[in-house]
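> Sequence and predicted model, in that order:
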Amino acid sequence: MMFMGRKNIYDKDWRYSALYQIVDWCIRGSYRKVEVAGEENIPSQGAQIACPNHCNTLMDALVMLRGYKRLTVFGARADIFHKPLFAKLLTFIRILPMVRQRDGIRNVLQNNKTQEVIVDTLENDVRFCLFPEGTHRTRHSLQVLGKGAMRIALAANEKFGDRKPVYLLPVGLEYGDYFRYRSTSLLTYGKPINVTQFLRENSFESEPQAIEALRKALSSEMTKVITYIPSDDNYEGKWALVRMCAIDGRCRGYGDRFTRLSESMARNRAIAQSIEEKLSEEPEKMTQIIGRGASFECNRRKAGVSIYSFRKNNLVLSSIFKTLAVLIGLPYFIFSAIASLPMWAVETKIRKGAKDPAFGNTVSFAIKLAVGLILFLIYTPLAFCLAPWWLALALMLLWIPSYSFLHDYLEGCRRWISDIKLLFNRQLRDEFQSIVRDFKQL
């Protein structure tokens, strides 16, 4: 089997290496803040099967790619490989097709050939990454895991487990916002599951039993590296309550400059666990508070108020400061809007036509990568032909971050307007304080 001129999918390729540098820069530019935690949990030896939660479409894979500097081969659902040209592109960027059970038993048999490639990849000390949930869902929760990662682990262990251990590596992906570009991303490595040792210490009568045991173990470890909220009818109210309690007390919020994202996630996890504990102890009272949290969330969104506005000590001073920031940044915003017009115009059109809003950040990333590269190739010779070299250089240096600044400025304006709205909405402020107070007193 050939992979775009490579004998093996993991073989070195200068074209891939060159593209990787550009993609890596664009991934970093897609987030205001990026953090990787738990790197000490990455096994120093052995075969790694990374298993992250899937909550933000293609951005999950991109964040995973950036969070591990060594080579990684990915698995993706097979239906996106149907178009030959797109299939070649995916293979070039080291992605293999994975058929799901829902695609039919006959199609699932195609996984045998793919599995051989994956096992060979692992045997050659190249990490393989698979999203065991199968499909993305924009929730701080976890879906039922598929069996693919476990089957691969068993196959790899059978082939070379006597020479080196096989690991299932749980990974948690958290975002400041699933839908807004230039938010924050946190990647957390959890405690690895040594599959070789697991099978040695436990006896199973059949492969399905071993798969089920590994699936439960992996699911348990994955819930420890995300803000886990059970996906039930009360999910929206619980998540609203988590955010409210995390913001209350004027503590720094998720993504603040001087707060580590891992610290913010740990605080969110603690609040989520507290909600579940109180729900089991006082089900009636907690159900009522959760319902009020969901109602508050609806009222907040209708009022156009950001949750981050509720942590301000003084909304008047905050509004004045942000007004000054908006005025100072306005000239560069105008330049950015003009210079990156082709980028944000295309982005806006595609985002509006997208059926799933979760793909919005993927669209923005793709625009930054593709359209941004084209504009760079056009703007650079034009600038140096039409202006003195020092002016052309200055213009290009101003243009490079313009697309990111445009999004940051608009987000800043949104929060500025939000602060002003909340300043004149006493009812919403009182509702927030009442819910948080009742939860803490319970």
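Received, thanks.

> From now on I want contacts and neighbour counts done on CA atoms only, so please keep to that.
Will do.

> In stretch 312-325, which residues are buried?
312, 315, 319, 322 (16 or more other Cα atoms under 10 Å).

> Please work out which residues outside it touch it.
Residues from elsewhere that reach stretch 312-325, judged by Cα atoms under 8 Å, 6 or more residues apart in numbering: 250, 309, 412-413, 416, 419-420, 422-423.

> Longest helix in the protein, please.
As assigned by DSSP state H, the longest helix anywhere in the chain is helix 360-386.

> Closest one to residue 191 out of the buried residues of stretch 312-325, please.
Distance to residue 191, by Cα to Cα, is smallest for residue 312 among the buried residues of stretch 312-325, at 36.9 Å.

> isn't residue 107 right up against residue 98?
No - with contact defined as Cα atoms under 8 Å, residue 107 does not reach residue 98; the gap is 9.8 Å.

> which of the buried residues of stretch 312-325 lies closest to residue 408?
Nearest to residue 408 among these, with distances taken as Cα to Cα, is residue 322, at 12.9 Å.

> Would you convert the buried residues of stretch 312-325 into JSON lines that also reports distance to residue 181 and secondary structure?
Shown next, in JSON lines, are the buried residues of stretch 312-325 (distance: Cα to Cα, whole Å; DSSP: H, G, I helix; E, B strand; the rest coil):
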{"residue": "312", "distance to residue 181": "23", "secondary structure": "coil"}
{"residue": "315", "distance to residue 181": "25", "secondary structure": "helix"}
{"residue": "319", "distance to residue 181": "23", "secondary structure": "helix"}
{"residue": "322", "distance to residue 181": "20", "secondary structure": "helix"}
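
> Pipe these into CSV and attach distance to residue 382 per row.
Below are the buried residues of stretch 312-325 laid out as CSV (distance: Cα to Cα, whole Å):
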residue, distance to residue 382
312, 46
315, 46
319, 41
322, 36
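
> alright, now check it against this:
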Amino acid sequence: MIYAFLKLWVKWVIRIFFRKINIKGIENVSRDKALLIASNHPNGFVEPITMACLFPRPLHFLVRGDVFEKPGARYWMEKTNQIPIFRFKDGFENLRKNNKSIEISLKKLQEGESILIFVEGGTKAQKRLRPLQKGLSRIAFQVLEKDESLKLDILPVGLNYFDNRKFRSESILSVGEPMSANTYYEKYKNDVNGGIRTLTTDITAEIKKNVIHLDDLKDTDLLNNLLLLRKAMQNHSAIPIVKIEQLSLLADKAIADEINVRNEEEKKDWLAKSKSIIDQYGYKSLVNRYHSRNSLFMNTLLILVFALPAFVGLMINAIPFFGGRLIANVTAKKSIFFMSIWLTGFTIFSIVFYIIALIICCVIVGWFGFLILLGVPLFSMSMIWLDRWNEFQSQLSLGKKEHNATVDIKDLFKELNLKL
């Protein structure tokens, strides 16, 4: 019940925090088969929140066990389908608790449930797939040891972010084709370590197909520059925010793949040329340029017409929204967790806020108090209005240079033999 309610509410929340979420391969998610979901982990706990909302079936999660030790946390963690896994640094006594967690996981899979595991073993904001841990492969084979007749699939998933530190940015959720764990079981029975190693290697290859991957992190600035310039040339409507679309990932991956095969001199030249364009036209102007379908006149008209309802939506939600941000500012020890804490804080504060506000309003004005719930769609309107405002500023900033920006970006991508 709690999981279902939170899933519904957070579907709204992620549409507040992201300007666009492109989804590829969601049809690969089986609705009734035992699934081990193998995902990368580049953005704190935004990944489990996003997948829980967008996957067409309930998910269970293996998460850091130390979180369960905090006062009052265990109840809510269990109610939201989270299973604790302790690490070596949590101490031997806690490591012994993993036996129970593994038993719970095995039971869930035998019942045909799905379990999400972040197979990199930790979270880092990198545009690459880091080396995988072997825990998922071990769990898969342990399940099959208990029940060889069970049909168990492993689902490779990649989450990619344009800028995981930026509010109203873009993300891509890519779901690969399922892998049958059963086909690896014979090798495992003959050679335990070899079977685990082979399965882990193949999972790595399948996840990498769904991840924007750089071989060398020194090329991150170059990749970010080219992704920005490509996106500055795209035209997308403001809605729907969540969209089934595969071209974004394919185009972004193609850029990363091309960078991976170029020599240092070529990459140095690309970096200088892309940086020159960004410096000339302005990073902020280019970031806010994409998603533009409207003329300057139309944007001006939309901003004026929807300014009042957007302002009302912001005022209604100001306390939970900025309260969540304040908590993130105070508690996020690492920048990678800032957006996660802000999103989670806003989720909790907004639920509490609307419950209290609904009670107070209904006491004061009766059934008309339910009108306070209009704050939910109005806040969504506020975010779309904010996008239009930023786009409007970009159009003013670029002015007559907008055509020149288009020509320069097209020329650069043509020179680099990259598709926009």
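In hand now; what should we look at? A quick note: this is a predicted structure, and the numbers were derived from the prediction, not measured.

> Just the buried positions in stretch 122-130 of structure 1, please.
Within stretch 122-130 of structure 1, the residues scored as buried using 16+ other Cα under 10 Å are 122-123, 126-130.

> and what of stretch 314-324 of structure 2?
Under the neighbour-count criterion of 16+ other Cα under 10 Å, stretch 314-324 of structure 2 has 314, 316-317, 320-321, 323-324 buried.

> ok, now stretch 220-235 of structure 1?
For stretch 220-235 of structure 1, by 16+ other Cα under 10 Å, it's 221-230, 235.

> who are the neighbours in contact with the residue positioned nearest the centre of structure 1?
Taking Cα atoms, centre = their mean, the centroid of structure 1 lies closest to residue 60, which sits 4.5 Å from it. Residue 60 of structure 1 sits next to 54, 173 when contact means Cα under 8 Å, 6+ apart.

> Would you convert the buried residues of stretch 314-324 of structure 2 into CSV that also reports distance to residue 105 of structure 2 and secondary structure?
Formatted as CSV, the buried residues of stretch 314-324 of structure 2 follow (distance: Cα to Cα, whole Å; three-state DSSP):
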residue, distance to residue 105 of structure 2, secondary structure
314, 42, helix
316, 42, helix
317, 38, helix
320, 35, helix
321, 35, helix
323, 36, helix
324, 32, helix
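
> of all those residues, which comes closest to residue 199 of structure 2?
Taking Cα to Cα as the measure, residue 199 of structure 2 sits nearest to residue 324 out of the buried residues of stretch 314-324 of structure 2, at 40.8 Å.

> Relative to residue 166 of structure 1, how far out is the counterpart of the closest one in structure 1?
Matched by TM-score structural alignment, residue 324 of structure 2 corresponds to residue 347 in structure 1. Separation of residue 347 of structure 1 from residue 166 of structure 1 (Cα to Cα, to the nearest Å) stands at 42 Å.

> Counting by contacts, list what the next helix or strand after the longest helix of structure 1 packs against.
Remark: after helix 360-386 of structure 1, the chain's next helix or strand is helix 389-399, criterion DSSP states H and E. With contacts taken as 3 or more Cα pairs under 8 Å, 6 or more residues apart in numbering; DSSP states H and E, helix 389-399 of structure 1 sits against helix 360-386.

> Please tell me how far the helix it packs on is from the chain's geometric centre.
Offset of helix 360-386 of structure 1 from its chain centre (Cα atoms, centre = their mean, to the nearest Å): 24 Å.

> For that helix, buried residues please.
Under 16+ other Cα under 10 Å, the buried positions of helix 360-386 of structure 1 are 360-369, 371-372, 375, 379, 383-384.

> Can you show me the strands along the stretch 151-300 of structure 1?
166-175, 183-189, 193-194 (DSSP state E, counting those that start in this stretch).

> Can you show me the helices along the stretch 1-150 of structure 2?
Counting by DSSP state H, counting those that start in this stretch, the stretch 1-150 of structure 2 has helices at residues 2-17, 46-54, 73-79, 92-95, 98-110, 135-146.

> Structure 1: matching residues for the third one?
Under TM-score structural alignment, helix 73-79 of structure 2 corresponds to residues 86-92 of structure 1.

> Then the fifth one?
Equivalent residues of helix 98-110 of structure 2 are located at 111-123 in structure 1, counting by TM-score structural alignment.

> on that earlier part again, export the strands of the stretch 151-300 of structure 1 to JSON lines and tack on distance to residue 135 of structure 1 and mean neighbour count?
Shown next, in JSON lines, are the strands of the stretch 151-300 of structure 1 (distance: least, Cα to Cα, whole Å; neighbours: other Cα atoms under 10 Å):
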{"stretch": "strand 166-175", "distance to residue 135 of structure 1": "14", "mean neighbour count": "26"}
{"stretch": "strand 183-189", "distance to residue 135 of structure 1": "19", "mean neighbour count": "23"}
{"stretch": "strand 193-194", "distance to residue 135 of structure 1": "23", "mean neighbour count": "20"}
